[in-house]
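Visitor: Pasting a predicted model and its sequence here:
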Amino acid sequence: MSNPLDYTVGWICTIPTEYVAAQAFLDEKHEGPEYISPNDNNDYTLGKIGRHNVVIAVLPNGEYGLSSAASVARDMLHSFPNVRIGLMVGIGGGAPSLKYDIRLGDVVVGVSINGTGGVIQYDFGKAIQGQEFQETGFLDQPPTLLRTAVGGLMAQYELYRSQVVHPSDNEANCAVLCGDNPDDLIERPARDEDNDDDPAIHYGLIASSNTVMRDASIRDEMAKKGVLCFETEAAGLMNHFPCLVIRGICDYSDSHTDEKWQGYAAMTAAAYTKDLLHRVTPNRVEAETKIGDILSGNSQP
């Protein structure tokens, strides 16, 4: 069995698809922990990426949202008290704009905008067409070494116009129900031929809420404010698990959503995360303060 004290990188997933993707990118898979904290309900996979020992956890099946993510993070820190850097990796809905040509399978990394955190909690209620979001707070910044590693790594699917809404009571395929009328679609040029199959990496603001974004009009308004991606868990970690949030784009945050891109998007996000960890040396991770100590006010490494 594995010693929980040996693990310094905590990786949280939301759904089983993300959990499978995370495990696929482990260089080594370890035995389960020899001990976990009482009342810890998480399922863990332990392993190694590069020279880092990584603990991966997933939210309970069928649960999502801010409180569920916070609970998983809290239990992880109790059972693996030496975790020093946090990662939340999985899927999200894209917010394409003229500035950011975000497409399915691309990756969005939540990074600071104007000195704020890379994730904003934008709403506590429902996302209803025609209503404004109330922006309420930013996720704490991830450790400097992760932001430094992100800096080191910075070196054709149909997108419907906002006014074209997929009927909420009909789950038929968009190609059949919504059609392919050019007047209803946003035409975007093909990417460079040499890189057409390679996901693009985007860096900027991720919007988080308890509700899934399915409104193209609100999506477009938030995109004007710099939002690149929507998801439903990261803001719940604001006071529980300072982390870097990485999302693979599986839909366009509108009513034309299905699940067929989730697996691919989860894999691209996990692949980016593995690449990121390879840029971080173990001694720098060890020099970081334990996340549990940060939250308790003890700043000693």
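Guide: Yep, that arrived. Numbering: from 1, shown residues only.

Visitor: From now on I want contacts and neighbour counts done on CA atoms only, so please keep to that.
Guide: Noted.

Visitor: Quick check: S97 touching E221?
Guide: No - using C-alpha atoms under 8 Å, S97 is not in contact with E221, being 10.0 Å away.

Visitor: how close does the residue nearest to I291 when sequence neighbours are not counted get to G151?
Guide: Leaving out its chain neighbours, the residue that sits closest to I291 by C-alpha to C-alpha, 6 or more residues apart in numbering is R84, at 5.2 Å. For R84, the distance to G151 (C-alpha to C-alpha, to the nearest Å) stands at 20 Å.

Visitor: Of the two, give the one with the bigger neighbour count.
Guide: Just comparing R84 and G151: by other C-alpha atoms under 10 Å the higher neighbour count belongs to R84, 26 against 13.

Visitor: Hmm, that one is touching P282, no?
Guide: No - the pair R84 / P282 is not scored as a contact, 10.8 Å apart, by C-alpha under 8 Å.

Visitor: what's the next secondary structure element after the lengthiest helix in the chain?
Guide: Selection of the longest helix in the chain by residue count, based on DSSP state H, yields helix 262-278. Sequence-wise, the next helix or strand downstream of helix 262-278 (DSSP states H and E) is helix 282-286.

Visitor: Show me what whichever helix or strand comes after that following helix is packed against.
Guide: Per DSSP H and E, the first helix or strand lying C-terminal to helix 282-286 is helix 291-296. Applying 3 or more C-alpha pairs under 8 Å, 6 or more residues apart in numbering; DSSP states H and E, one finds that helix 291-296 makes contact with helix 66-79.

Visitor: Run through who's touching the helix it packs on.
Guide: 4, 10, 12, 14, 35-37, 40-42, 57-60, 83, 209-210, 232-237, 240-241, 291-292 (C-alpha atoms under 8 Å, 6 or more residues apart in numbering).

Visitor: Which ones among those residues map onto helices?
Guide: Reading helices off the contacts of helix 66-79 with DSSP H, I get I291, G292.

Visitor: Emit the ChimeraX select command for whichever of the contacts of helix 66-79 are buried.
Guide: Here is the ChimeraX selection string for the buried members of the contacts of helix 66-79, based on 16 or more other C-alpha atoms under 10 Å:
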select :4,10,12,14,36,42,57,58,59,60,83,209,210,232,233,234,235,236,237,240,241,291,292
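
Visitor: this is the comparison structure:
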Amino acid sequence: MVGDSNSYSVIYTLHEVDVCRYRSNIPNLLAYVLQIYRFLVIISMTSPNAPSLVGKNILIAGSILESTDGALARRARDFVKALAAEVIHHGGRLVVYLGGEPVDSNGDGLTFDWLIAREVDALCPGEQIAPRLIVVTSERNRREKMTEEHRKLIAQLTMRNVCDIVPLHDATVTGGNIGDAQVDVADAMFAVGGGKGVLDRARKLAKLNIPTLASDIEVGGYSNDGEGAIGLHRQFMNDPTSLMMFTGPAAVKRVLALSLQEPVQSAKDIAAASVALIGAELVAKQDAARTDVLVLTALAVELTAAKTAFSIAPEASPRRTESGINYWRSQQRRADGTIVTCDVASFGNAGNVNAASMTSTLISELGPTLVLMVGIAAGMRDKCKLGQVVIAERVVGYEGMAVVQGGKEEARPEQYPLNPRVRQDITAYLSAPMQVKERLDNAWKLHELTMPEDVEAGPVTDTSLPELSTIASGEQLLRDTARFAQLRELHGKIEVVEMEAVGVHAACHHNSVPALVIRGISDFGDSTKDGRFHALASNAAALVAIDLIKSGLGA
């Protein structure tokens, strides 16, 4: 259990076992076992299996007063470097403000931002598929306050895609605006030294329930204008939930062991334990969040693709609804900085009846504001390509019919158009094809998704861009091109067929929740198959789904 997200929730809700209190009335052996268990719990929180920070932006705020004792200043810098390394090691991104770099008489920085930038540069020497550093800066800062060495470092980090620039307008570069820009992207903050600026950032983050963990090291602050991290540390010790709402009361019991002022362990170990504390808080915060988007799949290959796209570890333990349905939770940051909570679940098999039933149950238990069905489908050979992704602008249930006078059967297809709000989101999304394609191409590269060439089963897509399509849905697993073609008699725009969309849409319609279906084309509804496209098309569809959500779908 140690290392997965659920284990950290358990660890931080366990009451501390005070062995000494019970030593007089339990066998010494049991007391010793309890002590060993307590030690292992602590060790597990500082192990390499600490909670994942993938997708999380971590701000390390603070500075050092120039007159600070040299040994303390070196200890603070060593800790910041170790903290940066821990964040990067666990998949997180670091947030810095880069302008001028004040230094002491030895040429050592009095703020930590450039120290962090250099550490990330060393930790990520090659080209990165995804940025590991978020840099808040302005053009005036770059021209007037940075040295040639600074500008060259930023250029190299940008060239290797190590950093992502958050530009500030020259006219708005003030302490408050810099702090606001950092707060807008941060998921958590560590504070070391500093003054008023550190306090201001922590208070703004606290209003958003974003955690801060402050060090007790007494290094003052570059501007010498307030207590900074020392004041926050005192606040946390007296009112732990003010800075860590969910796990503060448990975390405060560990903070004294993480002292930098009077350390009892190395800076590296303190950094690892500090990241574990913040990681546990982020897990607990995620657990407490309401569901924004429910992401549904039918088959195992589709579930695997969805978990991968939503940065859910393969070994992550699922949560379980009251009715016993497994689901996995992920939080994603939208382009506007808001956090969206996504729950990923699977029906376990194909079919509209099962899809309708499970969708209704999950809507009732999780209460999402949007339901997204993601997976594979068959496309018409002359209309689609293998690996292509389609977004359903309309779902047609092709099996509905009526038996009229004389025993004649008349088709009565059900139709579900897009919810008007969802249609607006999709229209806005597809109106910027170059930007969408660039993001999706990068996602394909990140996930090593490559479509094969010279495939005997049929033509293969040459683009990551999705297209709108009308999807037919029923209980039949089609392997007959003639039957596929007949579906167009029900609706002339049908190009894709699958087995769950009507059930999902029907359940969502009855529960007044918008629904959207995204499918990757894995075959052409005939006997010619290429098994590789089950995974390839599933992954392509899942990457479109996550990109849509991050771009504002359902906001």
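Guide: The structure has been received and is ready for your questions. In this text, all values refer to a predicted model and were calculated from it rather than measured experimentally.

Visitor: Tell me how the two chains score on TM-score.
Guide: Aligned and superposed, the two chains score 0.67 in TM-score terms (TM-score structural alignment, normalised by the length of structure 1); 228 aligned residues with a C-alpha RMSD of 2.8 Å.

Visitor: Could you tell me how far G70 of structure 2 is located from A485 of structure 2?
Guide: Counting by C-alpha to C-alpha, the gap from G70 of structure 2 to A485 of structure 2 is 79 Å.

Visitor: got it, and D441 of structure 2?
Guide: 32 Å.

Visitor: Comparing those two, which shows the higher neighbour count?
Guide: Between D441 of structure 2 and A485, D441 has the larger neighbour count (other C-alpha under 10 Å), namely 17 against 13.

Visitor: so the more buried one touches S464, yeah?
Guide: Yes - counting by C-alpha under 8 Å, D441 of structure 2 touches S464, with 6.3 Å between them.

Visitor: Overlap in contacts, those two.
Guide: Contacts common to D441 of structure 2 and S464, judged by C-alpha under 8 Å, 6+ apart, are absent.

Visitor: In structure 1, point out the residues matching stretch 238-250 of structure 2.
Guide: On structure 1, no counterpart of stretch 238-250 of structure 2 exists by TM-score structural alignment.

Visitor: where does the most centrally placed residue in structure 2 land in three-state SS?
Guide: Among the residues of structure 2, the one closest to the centroid is Q332, at 3.8 Å (C-alpha atoms, centre = their mean). Assigned state for Q332 of structure 2: strand (three-state reduction, DSSP: H, G, I helix; E, B strand; the rest coil).

Visitor: gap between the equivalent of it over in structure 1 and Q156 of structure 1?
Guide: Alignment note (TM-score structural alignment): Q332 of structure 2 maps to I49 of structure 1. As judged by C-alpha to C-alpha, I49 of structure 1 and Q156 of structure 1 stand 32 Å apart.

Visitor: Quick check: end-to-end length of stretch 132-145 of structure 1?
Guide: End-to-end distance for stretch 132-145 of structure 1: 36 Å, by C-alpha to C-alpha.

Visitor: nope, stretch 175-193 of structure 2 is what I meant
Guide: Terminal residues of stretch 175-193 of structure 2 are spaced 17 Å apart (C-alpha to C-alpha).

Visitor: ok, now stretch 248-263 of structure 1?
Guide: 9 Å.

Visitor: these two touch, right, V389 of structure 2 and L465?
Guide: Yes - the pair V389 of structure 2 / L465 is scored as a contact, 7.2 Å apart, by C-alpha under 8 Å.

Visitor: Of those two, which one has the most company?
Guide: Between V389 of structure 2 and L465, counted using other C-alpha under 10 Å, V389 has the larger neighbour count: 32 against 20.

Visitor: Matching the more buried one against structure 1, which residue comes up?
Guide: Correspondence of V389 of structure 2 to structure 1, assessed by TM-score structural alignment: V107.

Visitor: so what's that match up against?
Guide: So V107 of structure 1 contacts P199, A200, I201, H202, I246, R247, G248, I249, A265, T268, A269, Y272 (C-alpha under 8 Å, 6+ apart).

Visitor: Does the second one touch D106 like I think?
Guide: The one in question is A200 of structure 1. Yes - with contact defined as C-alpha under 8 Å, A200 of structure 1 reaches D106; the gap is 5.0 Å.

Visitor: Touching, L295 of structure 1 and D140? I think so.
Guide: No - counting by C-alpha under 8 Å, L295 of structure 1 sits too far from D140 to count as a contact (11.3 Å).

Visitor: So for those two, which residues contact both of them?
Guide: Counting by C-alpha under 8 Å, 6+ apart, the residues touching both L295 of structure 1 and D140 are N239.

Visitor: the more surrounded of the two?
Guide: More neighbours surround D140 than the other of L295 of structure 1 and D140, with 21 against 13 (other C-alpha under 10 Å).

Visitor: which one in structure 1 is aligned with G279 of structure 2?
Guide: By TM-score structural alignment, G279 of structure 2 lines up with nothing at all.

Visitor: right, I mislabeled it, should have said L536 of structure 2
Guide: So L536 of structure 2 corresponds to Y264, using TM-score structural alignment.
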